[in-house]
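> Provided below for reference: sequence and predicted model.
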Amino acid sequence: MFSNKERFKEDFLKRLEMLCGKSFSESTPRDHYQTLGNMIREFVSNDWIATNERYMAVREKQVYYLSIEYLLGKLLRQNLLNLGVEETVAEGLSDLGIELADLEELEPDAGLGNGGLGRLAACFLDSLASTDLPGHGHGIRYKHGLFEQKIVDGYQVELPEQWLRSGNVWEIRKADLAVSIPFWGKVETRQENGRLVFQHINTEVVTAVPYDMPVVGFQTKTVNTLRLWSSEPAQFPVHKDILQYKRRTEAISEFLYPDDTHDEGKTLRLKQQYFLVSASLQSILRSYKKQHGSLEELNHHVCIHINDTHPVLAIPELMRILMDEEGFSWEQAWEITTNTISYTNHTTLSEALEKWPIHIFQPLLPRIYMIVEEINERFCKERWKETPGDWERIAGLAIIADGYVKMAHLAIVGSFSVNGVARLHTEILKEREMRPFFQLFPEKFNNKTNGIAHRRWLLKANPKLSSLLCETIGDGWTHSAHELMQFLKYQDDYSILGKLAAIKQENKQNMAEVIYKHNGISVNPDAIFDVQVKRLHAYKRQLLNVLHIMHLYNRILEDSSFSMVPRVFIFGAKASPGYYYAKKIIKLINTVAEKVNHDPKVGDKMKVVFLENYRVSLAEKIFPAADISEQISTASKEASGTGNMKFMINGALTLGTLDGANVEIHERVGDDNIFIFGLTAEEVLHYYRHGGYESVEYYHHDNRIQQAVNQLVNGFFPGVHNEFEPIFDSLLEENDQYFVLKDFASYVDTQRRVGEAYADSLKWQKMCLTNIAHAGYFSSDRTIKEYAKDIWGIHPVK
């Protein structure tokens, strides 16, 4: 149907009439989108079926990736691009008076993720399929996702994310593969044939229904599967209040990350996590048994990878199935489990390492709690044998302690591989955050530096730059991103540098139009587009950025002769609904923007823009237009970052600390092609360990800091009253946990260097070209191949 333009048009018109029951003249753009989506899904179905049959036939090892998030973005154009038919479809639609870009606008971003964790999972799925690796995703089909962000009077307001309002053209409901998930109840034990048997009774049963989405590889016949689970009431529920049961059941897959400030929210989150792993494992093992029979050699044919701590209950759930349903002994089940499950850690923040109160965990998941308790008991006994009497060490390692189940501890003990996501992050895990476990299991720990799906973030998001690359170095980079290094040959070619500048300028003009359309702010495309888009969190230090903006504003007000290279500061970020402090930062950014953007003394020197509802499709417009990539987290706090890689591959220059993957970007591009400032991770960790930092000293000794910080509370911003006192207190009363004031002077000096460098256009373009050329290393194809070889033990199946 996509073999040529004429064939496509003919099939499109026939399909539209069949699907919509109306003639083309009566059809709507929504009908056109649905028709095209159905055609694409039907087109890939043969390869999808053939891929699964191939995996069954060759009996190669497969990996199943379990993640609470998948931030997929829009799939229409990406699928067309991967299939190699984008041009044919665009031309055919154009002949019919339809613009492909208009249809793409109708597709909602899939509401299945929030930040870097979910986007990484999506990039990994793309790379697995594109490198012909047998790997599938399992997640939850959230009805409303996280939330749609609106900015009202500068405040974040959360609305339901109605991404499924018109259905999801890419999914296929597989009701015949539904499974049952039990909650609550109690566990009875009895002797049967000389062994103890456990039975979970009086449960509240939920049905998990799978919806499958095809994951189309780039110019390959491989189509893997993303299976998303939806929670539905059981067919014959035994409940007095059937409506209440229905509401409780459907709530499990309604929202990503329900507010867990109270026990009710914590219970729902834990339900979600068990729902995901139980449904996924039942599905995986059913498929495995169909192919291989007994589960004795499960780990030789299957690897189950848990993305962060959310799916860690896969460990006790696999134990439960092996023992209670398959009749394995504890020792056999433990051997299989600990050789099947691998774990990625995504954080050094202790508050982000999940732990669940026993009073919530035990009644909700009684059999799972018994298994976790037994894992903990056996693990602690082993430690006692090593160091009898060392209660402090054992308590520090225990999986259950102080009234909590510690999920990261369970993940390390129950898996065969524990990896960090950037070299610095992994070293911090080994030497500090997880040092006792590293000393116990050094062979488990390894690093896999994150990567991005370079085809989406360059080929799809930046077609003009992609065309320039193909003209100069050929199209081999689309398959093998390391070939981008060939672009370095053109670093002294004035013609190519000029084209690079022109492409960036056009992308900035397009972004300026987006900003005007959505924010009503006119920005200068000749200004430096200085961008910080990511989740709103104190350690990511959006506050440092905005304090610098306040400092520049003060300079402009105080000195009419003050000159600066014009700047457009662009922010995009969602704050978790219960994250009070992060919401204050959003209000501050918008308050500063309101003041700066309407002050005639500032004019075109500076504009501040907060783009609401930051998401993948918006990111695809922002990254190609950025000049500066703000990666300014407190050193040691960002595990990796992947926004830094997306900016880099689009020719933006990193302004950042030596944190996460910034360290490895710095190593590749060198001192002259990046702007590094601030404390190192070693210095930050030294302060945390030994003290010695007093934020008030910086406040008293740097007039720039004192002025900006005082403006948070002295009425400088009219009409906000005591709005920013919590920020003021965090910096002075609470001693500035993330070293914003400590790094302020270094940040201001480095920002001045950015302006000086930008003024030399030729030098700037050489820096941009160098970053693009070195970005190939940060492709998720490279990362996935490392996982496949070093952890999962899987091989391409063509």
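Sure thing, it's come through.
> can we go C-alpha only for contacts and neighbour counts from here?
OK.
> Might you report the residue contacts of residue 76?
Each residue near residue 76 by C-alpha atoms under 8 Å, 6 or more residues apart in numbering is listed here: 37, 104, 107.
> now do 10 Å
33, 36-37, 40, 86, 100-101, 103-107, 169-170 (C-alpha atoms under 10 Å, 6 or more residues apart in numbering).
> Any quick PyMOL command for the buried ones out of those residues?
To isolate in PyMOL the members of the contacts of residue 76 that are buried, counting by 16 or more other C-alpha atoms under 10 Å, one can use:
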select buried, resi 33+36+37+40+86+100+103+106+107+169+170
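> what about versus this one:
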Amino acid sequence: MTQGGSILDADAPVAKESEVDALKRRLHKHLRHSLGKGAVGSTALDWYMALALSTRDLMVETWMDSTHRAYANDAKRVYYLSMEFLVGRSLTANLLATGSLGLARQTLTDMGLDFDAILDQEPEAALGNGGLGRLAACLMESMTTLGIPAYGYGIYYDYGMFSQYIDGGQQVEMPERWLRHGNVWAFDRSDVTLPVRFYGRTEDALDVRNHKVRRWLDGEEVFAEAHDLLVAGHGCWTVNSIRLWSAQASREFDLRRFNQGDYINAVAEQSFSESLSHVLYPDDSTSMGKELRLKQEYFFVAASLADIVRRFRSIHDDFTKFPQKVAIQLNDTHPALAVPELMRILIDAHGIGWDEAWSICNGTFSYTNHTLLPEALETWPVGLIGHMLPRHMEIIYEINHHFLEGVRHRATQPDDTRVGRLSMIDEAGERRVRMSHLAFVASHRVNGVAALHTDLMRAGIFGDLHREFPDRIVNKTNGITPRRWLQAANRPLTALITRHLGDRFVAHLDDLRGLVPLAEDAAFREEFRAVKRTNKEALCRYVDARLGVELDPNSLFDVQVKRIHEYKRQLLNVMHVITLYNRIREGRADDQPPRTVLLAGKAAPGYHMAKLIIRLIHDVARVINADPLVGERLRLVFVPDYNVSVAERIMPAADLSEQISTAGTEASGTGNMKLALNGALTIGTRDGANVEIGEEVGEENIFFFGLTADKAEVLRTKGGHDPWQYYTGDPELHMVLDMIGQGAFSPAEPDRYRAIVDTLTRHGDYYLLLADYADYIACQERVGLAYRDDEAWSRKAILNVARMGRFSSDVTVSEYAREIWRVPVRDDPAGM
């Protein structure tokens, strides 16, 4: 069942009989001519394919028109390079974009088919690990809605984000071959195959003008084959595409070996070459894993740059116009090899001088940073890059030489220490290339993704670079597309808002401010609560069907859904659950409402501590949920295999949104925006975009707690943090940690979670859970008391929805377009 069940489009107008008949004809035509099936015996998957193909037909004409218009106008194009595009399912979104959702439901229901079961046949296009990939998908949809000629570029992974299976409370990773039935939304372009080279050697040579040049010779070659994934904007006025590359061997197999019976080695080269696009972000804990990851990064940027240059050259001969017609956005540092690749193309292939080539690069590239954690800033061994990409390593050295010469020239006095910090080559230990420095220096704009994140970039990880280029860092706070995260995910709330405000808000999210006066209307508050209740009941049915756990829709739904990581502090959430459990058992929580705590998220396969936290969650849940003294007062549930579709079920049902990362560690977050837009109140630290959400919705409508980023940094770095004092000085905290560390939740293995307790009490508690514990517990008490007042809580929730217009990805993209890419946007994305 899709989110919201049969009410997915309950308020849609009844379609005309002629429209229903026309869609039936299209469905039967695709069933017969595209799938080779008849109506009798066709499965839900067959009907999904027929409906998807019929919907795609409506998009293709617009796609062709959009492409032709961009060429005819010689428009500047935006190219968004990202290793991840977490698209999720597309059918509902595309039915909404084309205005066909109500018609499709009515038609298939009239045919006696289960529309929800048909929607559920679509595989999850999980081509990303989390927020970075989801942001990429949102921005592409908004670029299209705003009429920007844009192309995404990435990899067409055979296996996307792994499926998460829970066995005995432990995460087990299962492969998810999402392409097993093909992908109806993508056109396979076997005619677009571009060579990509690795390894080899370089040498001096003379060009036709007798000028000295460098040549990259020999090595091995694979082909990148294009697949164009359609992206429709709101109203389907524009359709863009994401071009995803799959790897194909340059040679099929060794026929001589095959004829001699050596079947395995005959196809070994082909299999190895094509493994480049098999798996999203392979494990890089081994040398082979690292090499494959780097190969992936170069593979997709080399193919993408070749495609971009080909498109430019089809109209222009003069490369000086390149920055006027091409904007390339690097989504984090994974595409940073695009910098030396474009320099190689300009210098080696087209004979452009260094200074002019660098000017073109700098005018073309911009870079989005997504992390404040120094350990998360990508670096690669010099030896590995030099071995795999010898010409690129030479170019990186040359870029760094020119940059550092400028640094020294601008300096008022010699400072080799500062030069070392600015260098793209980290000389400490194994020499490594700092990819963030490369991307920063090469780009004309570098943006953070929340105001606090951007300020911390200037003061922290990029402090030295900021002083060299004081105008380069700008802020572009992340956003989410309301078409996916409200219109598609929460049809009941969308219907309620539409009845009172009309439907213009879907493309002009700031129109939601029309709900502000309705927050004071008792009748509207009652309607709003009824919508939330509907969504909570739908989630209860889903959890019961999937996990066999019954939830109470009257309880406070306390939700934390995101990647499992120590800095996101799911562990702090669990510590609160245990504290509340102890208080309930002791009769000290009678003023608190029943609470259902839902967590979901995946841990990286090699991240032991994150996987241990998942196991702890399950062990704590097993004890609490079976305790008769607790009864219905408290439930803890972990929803497995979190993805976009699961998020679309959980977020509309949430009452409380947990955004509790250590202040100064979360770049922005977008889950905080999605949950608030769906009427959840935030409990959070002053971190990432939480700060801006608080400014928009009002501090009285959000629950802040904990250290600020400045205080957290001082506490951690100035030696003032003694976690042992927190442990010994707070009896409740002491009890919680002893229960975890001494086997209260793992009696068969009492020391199972000793490593967690030792990390907090003896190894520095780097993410300051103990420092924030008491304030977090007190804040959760305030949350519980506030939830008991239905009217006041509903007023706060409505105001959260009403004031989320700032966080539409349309706003984010408009700011990118004006201030970074310098491209026009459609004045009225609603087409009104």
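Nice, I can see it. As the structure is a prediction and not an experimental result, all values here were calculated from the model.
> returning to that earlier point: filter the contacts of residue 76 of the first structure down to the ones in helices?
Among these, the residues falling in helices (DSSP state H) are 33, 36, 37, 40, 86, 100, 101, 103, 104, 105, 106.
> quick one: the helices in the stretch 501-650 of the second structure?
Taking DSSP state H, counting those that start in this stretch as the criterion, the stretch 501-650 of the second structure contains helices spanning 522-547, 570-585, 608-625, 644-650.
> how about those, which one is nearest residue 204 of the second structure?
When those are compared for distance to residue 204 of the second structure using C-alpha to C-alpha, the nearest one is helix 608-625, at 48.2 Å.
> Only the buried residues of the closest one, if you could.
The neighbour-count check on helix 608-625 of the second structure (16+ other C-alpha under 10 Å) flags 609-622, 624-625 as buried.
> could I get the ones in helices among the contacts of residue 76 of the first structure as TSV with distance to residue 182 of the first structure?
Supplementary listing: these in TSV, determined by distance: C-alpha to C-alpha, whole Å:
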residue	distance to residue 182 of the first structure
33	39
36	40
37	36
40	37
86	45
100	45
101	45
103	42
104	40
105	40
106	38
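> Please identify which pair of the buried residues of helix 608-625 of the second structure lies farthest apart.
Maximum distance among the buried residues of helix 608-625 of the second structure (C-alpha to C-alpha): 24.0 Å, for 609 and 625.
> Please tell me which residues of the first structure stretch 493-502 of the second structure aligns onto.
The alignment of stretch 493-502 of the second structure onto the first structure (TM-score structural alignment) covers residues 465-474.
> So the counterpart of residue 605 of the second structure in the first structure versus residue 155 of the first structure, what's the distance?
Using TM-score structural alignment as the criterion, the counterpart of residue 605 of the second structure in the first structure is residue 577. Between residue 577 of the first structure and residue 155 of the first structure the distance is 12 Å, computed by C-alpha to C-alpha, to the nearest Å.
> ditto for residue 259 of the first structure
18 Å.
> any idea which residue of the second structure is furthest from its center?
Here the centre of the second structure is the reference, and by C-alpha atoms, centre = their mean the most remote residue is residue 210, at 49.2 Å.
> so it sits in a helix?
No. Counting by DSSP: H, G, I helix; E, B strand; the rest coil, one finds residue 210 of the second structure to be coil, located in no helix.
> distance of it from residue 518 of the second structure?
Spatial separation of residue 210 of the second structure from residue 518 of the second structure under the definition C-alpha to C-alpha is 76 Å.
> Using the three-state scheme, assign residue 226 of the first structure.
At residue 226 of the first structure the chain is in strand, as set by three-state DSSP.
> and the aligned residue in the second structure for it, how many residues sit next to it?
In the second structure, the residue matched to residue 226 of the first structure (TM-score structural alignment) is residue 242. Applying the criterion other C-alpha atoms under 10 Å, we find 24 residues in the vicinity of residue 242 of the second structure.
> now residue 56 of the second structure
When counting by other C-alpha under 10 Å, one arrives at 20 neighbours for residue 56 of the second structure.
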